[in-house]
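A.B. asks: This is the structure alone, sequence omitted:
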């Protein structure tokens, strides 16, 4: 019997009268697993605690809590997405996500990623999927939504302490969440593959050792000075691998908009 584990993350977007600022989520809608979902496996003691640097998986990132359950097959970490701001226009517009920053002062900006662990005794494979539950809707004005807005994920790759021969497969095409409510495949591990802890990453820094084209760009203000994250004391980078596209014809009202992304990992076959 196929078993599924879900992690829901609330994404929000703030629209201002003269500029567009998108904040996609520190809030976790259902921290870890949804209460109506269960998965249980017998086998060896749990392994792989901690969030790994996606570009250097031998390194455990300090200060980042693992919000998942301790099930053998699980999602350890879902990306926290926050988009760069820009002026609202009547033209079609793309907004790039801010790259992943960590509390750990030693870890620089990375591509946004999701971390999956499979410590079942006999891995049968797994499927990672993503679904947008609703369109971005206004939190205070009923009936106002960003019609036609589309999230897209590109430049996906995997990394782990495990040998690449056991890596899950990821799409080489851009994944566009064009149909709200539809479930999209993100990564799939065949029988015997995907065991251990794996990062599925969108984009990469120029420091990555896997020869991936860098997608991170440091943010600077109009005076050419670095834009800093005040809570972390680090410069903010944008990551062109994840974008939010909004049609120019979409009605845009000032205020905060929210949506929900659901990450699902399923036991195969």
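C.D. replies: Yes, it's here. This is a predicted model, so every value here is computed, not measured.

A.B. asks: switch to C-alpha atoms for all contacts and neighbour counts from now on
C.D. replies: Will do.

A.B. asks: Now residue 261: closest residue in space, sequence neighbours ignored.
C.D. replies: residue 132 (4.5 Å; CA to CA, 6 or more residues apart in numbering).

A.B. asks: how close does that neighbour sit to residue 240?
C.D. replies: 20 Å (CA to CA, to the nearest Å).

A.B. asks: Check residue 69 too.
C.D. replies: 31 Å.

A.B. asks: More neighbours: which of those two?
C.D. replies: residue 240 (23 against 15; other CA atoms under 10 Å).

A.B. asks: Next, the contact list for the more buried one, please.
C.D. replies: If a contact means CA atoms under 8 Å, 6 or more residues apart in numbering, then residue 240 has 96-97, 203, 215-216 as its contacts.

A.B. asks: try it against this one:
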């Protein structure tokens, strides 16, 4: 488990002196202070198992480390569609499940693809998470024209016990305009602690929750087609 807050307890040295009581009579009184300082986390929060978010995991194919600071994107899955034959008809492909290793026992698991956010700022100010597709899928100079990437069946999970943020159930990305799409957002007093937005509520649903639709008339060439998803966490509520 990780520590998200560093607690410092400061108790000043005080002198308390009480005289003798005579019946109900108070002989003396003295006031002292008890102080505590809460600091936002400094360390990067590790990814958790989206199906059981109390358990930290390590991705089998890790991407970039999470962002530092008290409001952070801890992890986002790299979306893998695998190998497929070229087709001259409309085809829908579904992303492979995420492969992770559970740290407590070293067990390798399949889980839905997901993105994880932590808010340990301590101001309950709210936030919003967006995603955008940087460009259409490309293979060198070859563009997969008309291909549509969609994130479906979004579900929330958390090891925290605060008020839930709000999720967008279906997210259709626009590779032409590069416009951002909202994934989830927290109003004031929502979304504190760590929250996971997973695509599919379990492994079975996760198998069909990220899809790529490619028109049959699109020109296709052998090779690896790829693009970049940009996840943006804004320090402001809706």
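C.D. replies: Right, received. Where do you want to start? Everything quoted here is computed from the prediction, not taken from an experiment.

A.B. asks: returning to what we had before: my guess is the residue nearest to residue 261 of structure 1 contacts residue 258. True?
C.D. replies: No. Counting by CA atoms under 8 Å, residue 132 of structure 1 sits too far from residue 258 to count as a contact (11.0 Å).

A.B. asks: Distance across stretch 114-123 of structure 2, terminal residue to terminal residue?
C.D. replies: Per CA to CA, stretch 114-123 of structure 2 runs 26 Å from first to last residue.

A.B. asks: What are the buried residues along that stretch?
C.D. replies: 114-121 (16 or more other CA atoms under 10 Å).

A.B. asks: cool, stretch 163-172 of structure 2 as well?
C.D. replies: Buried-residue list, stretch 163-172 of structure 2, by 16+ other CA under 10 Å: 164-172.

A.B. asks: do the same with stretch 73-92 of structure 2
C.D. replies: 73-79.

A.B. asks: and which of those residues is nearest residue 237 of structure 2?
C.D. replies: residue 73 (15.9 Å; CA to CA).

A.B. asks: Residue in structure 1 paired with the closest one?
C.D. replies: By TM-score structural alignment, residue 73 of structure 2 lines up with residue 75 in structure 1.

A.B. asks: which non-adjacent residue is nearest that match?
C.D. replies: residue 116 (4.6 Å).

A.B. asks: list the contacts for that neighbour?
C.D. replies: Residue 116 of structure 1 touches 73-77, 197-200, counting by CA under 8 Å, 6+ apart.

A.B. asks: Quick one: average offset of the helix or strand where it lies versus structure 2, please.
C.D. replies: Assigned by DSSP states H and E, residue 116 of structure 1 belongs to strand 112-118. Superposing on structure 2 and averaging over aligned pairs (mean CA distance after the TM-score superposition for structure 1), strand 112-118 of structure 1 comes out at 0.5 Å.

A.B. asks: Show me where structure 2 has its helices.
C.D. replies: 203-206 (DSSP state H).

A.B. asks: In contact with the most centrally placed residue in it, which residues?
C.D. replies: Most central in structure 2 under CA atoms, centre = their mean is residue 116, positioned 1.3 Å from the mean C-alpha point. If you count contacts by CA under 8 Å, 6+ apart, residue 116 of structure 2 has them with 47, 73-76, 194-197.

A.B. asks: Which ones among the contacts of residue 116 of structure 1 map onto strands?
C.D. replies: 73-77, 197-200 (DSSP state E).

A.B. asks: hmm, back to that, wait, which of the buried residues of stretch 163-172 of structure 2 is closest to residue 62 of structure 2?
C.D. replies: residue 171 (23.6 Å).

A.B. asks: what's near enough to touch the closest one?
C.D. replies: Contacts of residue 171 of structure 2 (CA under 8 Å, 6+ apart): 150-152, 181-183.

A.B. asks: switch to 10 Å and redo it
C.D. replies: Applying CA atoms under 10 Å, 6 or more residues apart in numbering to residue 171 of structure 2 gives the contacts 131, 149-154, 181-183, 210.

A.B. asks: follow-up on the earlier one: the counterpart of the residue nearest to residue 261 of structure 1 in structure 2: neighbour count?
C.D. replies: Matched to structure 2 by TM-score structural alignment, residue 132 of structure 1 sits across from residue 133. Number of residues near residue 133 of structure 2 (other CA under 10 Å) recorded here: 22.

A.B. asks: you'd agree residue 133 of structure 2 is up against residue 147?
C.D. replies: No. Look at residue 133 of structure 2 against residue 147 with CA atoms under 10 Å: they stay out of range, at 11.8 Å.

A.B. asks: Many thanks, we can stop here.
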